[in-house]
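Colleague: just the structure for this:
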Amino acid sequence: MESKDYLKDLSEIKDLMNKSSRFISLSGLSGILAGTYAITGAAIAYWLVSTSNRDYLILDGYIFRLCVLILVLVALLSIITGIYLTTKKAKKNGTKIWDATSKRLIVNFLIPLIVGGLYILIILDQQKYGQAGALMLIFYGLALVNASKYSIGDIRYLGYIQLILGLITAMFPGYGFWFWVIGFGLMHIIYGTWMHFKYDVN
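Modeller: A predicted model of the protein is given here:
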């Protein structure tokens, strides 16, 4: 009987330590909405390109600038939605949204993402944009894997998928748009749905 109590106590201590070292208030619904935003933005960009005089993008064209604007809006909407839903979940669970763990999570997520974003901007400025889609997926995957140490460990699996998709995209750059849709759109929806029913639904 005492051994069972000790095991129970150890399990509770382990759970408390895990919660104190990991940010666990990420919302699965935010992943679903981020994927929806990505697919919607991609559909609009595809329509813009397909109805223009060209079947491809050029860096100095207004269609390209519109597509970049759509990409920025998708990112902003995803960030705003993620912050709102995560804050809401944290309040519901009675946990802090901004503490040492969440700071470490954000720093470890942003380092690969910012470096990757700057590198992509550099190669775009040099008109070497054939691998831009692959690099977006790869650096985003690295950011997820890097941040998973301070959050729900399951996000590393999404990171691995993004890395694999990025490498495949590098081999088939002509299909970069579609792999981008799969990675940032479909995979976010699938992952968000899984996380929602695993962690959010009581």
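
Colleague: every contact and neighbour count from this point should use C-alpha atoms.
Modeller: Will do.

Colleague: could you point out which element follows the lengthiest helix in the chain?
Modeller: Determined from DSSP state H, the single longest helix within the chain is helix 62-93. Downstream of helix 62-93, the next assigned helix or strand under DSSP states H and E is helix 100-125.

Colleague: returning to what we had before: please state the offset of the longest helix of the chain from the chain centre?
Modeller: 10 Å (C-alpha atoms, centre = their mean, to the nearest Å).

Colleague: for the comparison step, fold the sequence that follows:
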Amino acid sequence: MNQQQDQLEALHEIRNIMDRSSRFISLSGLSGVAAGLSALAGAAVVKWHLSQYNVTYSQDSGATLTWSSIQFMVAVALGVLILAIGSALYFTARKAKLNNHRLWDSKSRRLLMNLAIPLAAGGIFCAILLYHGILYLIAPAMLVFYGLALINGSKYTYGDIRYLGICEVILGLLVSFFTGYGLLAWTVGFGVLHMVYGTLMYFKYER
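Modeller: As a prediction, this is how the structure comes out:
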């Protein structure tokens, strides 16, 4: 009986080693928290900007936004993206160094590629929506494509990311029907959900 149990434990350990060798496990939960904080700060800045012009995003599904306000929101979104990527690189590199793992290898390349394809498609689609003036679907599209990117990339890192991706997709689809809440959904999806996910991942894998 003990011999059988030892064999099962050995097989389990071998499976864990093989799983670690095929997945990028240096992704830090703190990067999710930092990305969430960046998104919340960006949403607060956008809300402040709109209040200066007495514009409420929910009015006519965003149709009341001026071109200057649109440019400002795009700039803020790009700033949030840069901060999120920067924090992800910093915390992930720090975790990789602590665990004596390589940051850039075949696993991280596969992860990056599988994230990049849906994100690039989503970015182009959002640009097309902006070109045609369909502003009220940009926030839902960002959430849906980002969620699909996470689901696609989860095969090459922690499987928990799949659940975050599913939540992002569901949120994006819901707000596609209630377009006046696009800014709120964007704040929840990129801010709150990221912070919750990052915190859970940190305590599960890094403590």
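
Colleague: which elements pack onto the longest helix of the first structure?
Modeller: helix 28-50 (3 or more C-alpha pairs under 8 Å, 6 or more residues apart in numbering; DSSP states H and E).

Colleague: from Lys92 of the first structure, how far out is the aligned residue in the first structure for Glu206 of the second structure?
Modeller: Aligning on TM-score structural alignment places Glu206 of the second structure opposite Asp200 in the first structure. Asp200 of the first structure sits at a distance of 11 Å from Lys92 of the first structure (criterion: C-alpha to C-alpha, to the nearest Å).

Colleague: if you count surrounding residues, which of the two has more?
Modeller: Using other C-alpha atoms under 10 Å as the criterion, Asp200 of the first structure and Lys92 rank with Asp200 on top: 15 against 10.

Colleague: what about the more buried one, distance to Leu85 of the first structure?
Modeller: In this view, Asp200 of the first structure and Leu85 of the first structure are 11 Å apart by C-alpha to C-alpha.

Colleague: hey, what's in contact with both of the two?
Modeller: Ser27 (C-alpha atoms under 8 Å, 6 or more residues apart in numbering).

Colleague: okay, now Glu12 of the first structure: neighbour count?
Modeller: Neighbours of Glu12 of the first structure using other C-alpha under 10 Å come to 12.

Colleague: equivalent analysis for Leu135 of the first structure, please.
Modeller: So Leu135 of the first structure, with other C-alpha under 10 Å, has 21 neighbours.

Colleague: counterpart of it in the second structure?
Modeller: Match for Leu135 of the first structure (TM-score structural alignment): Ala141.

Colleague: equivalent analysis for Gly94 of the first structure, please.
Modeller: So, by TM-score structural alignment, Gly94 of the first structure is matched to Asn100.

Colleague: so Thr169 of the first structure touches Met136, yeah?
Modeller: No: Thr169 of the first structure is not in contact with Met136 according to C-alpha atoms under 8 Å; the separation is 10.2 Å.

Colleague: mean shift between the longest helix of the first structure and the second structure?
Modeller: Compared with the second structure after fitting, helix 62-93 of the first structure deviates on average by 0.8 Å (mean C-alpha distance after the TM-score superposition for the first structure).

Colleague: just the buried positions in that helix, please.
Modeller: 63-64, 67, 70-71, 74-75, 78, 81-83, 85-90 (16 or more other C-alpha atoms under 10 Å).

Colleague: about what we covered before: who has more neighbours out of Thr169 and Met136 of the first structure?
Modeller: A direct count of neighbours by other C-alpha under 10 Å for Thr169 of the first structure and Met136 places Thr169 higher, at 25 against 21.
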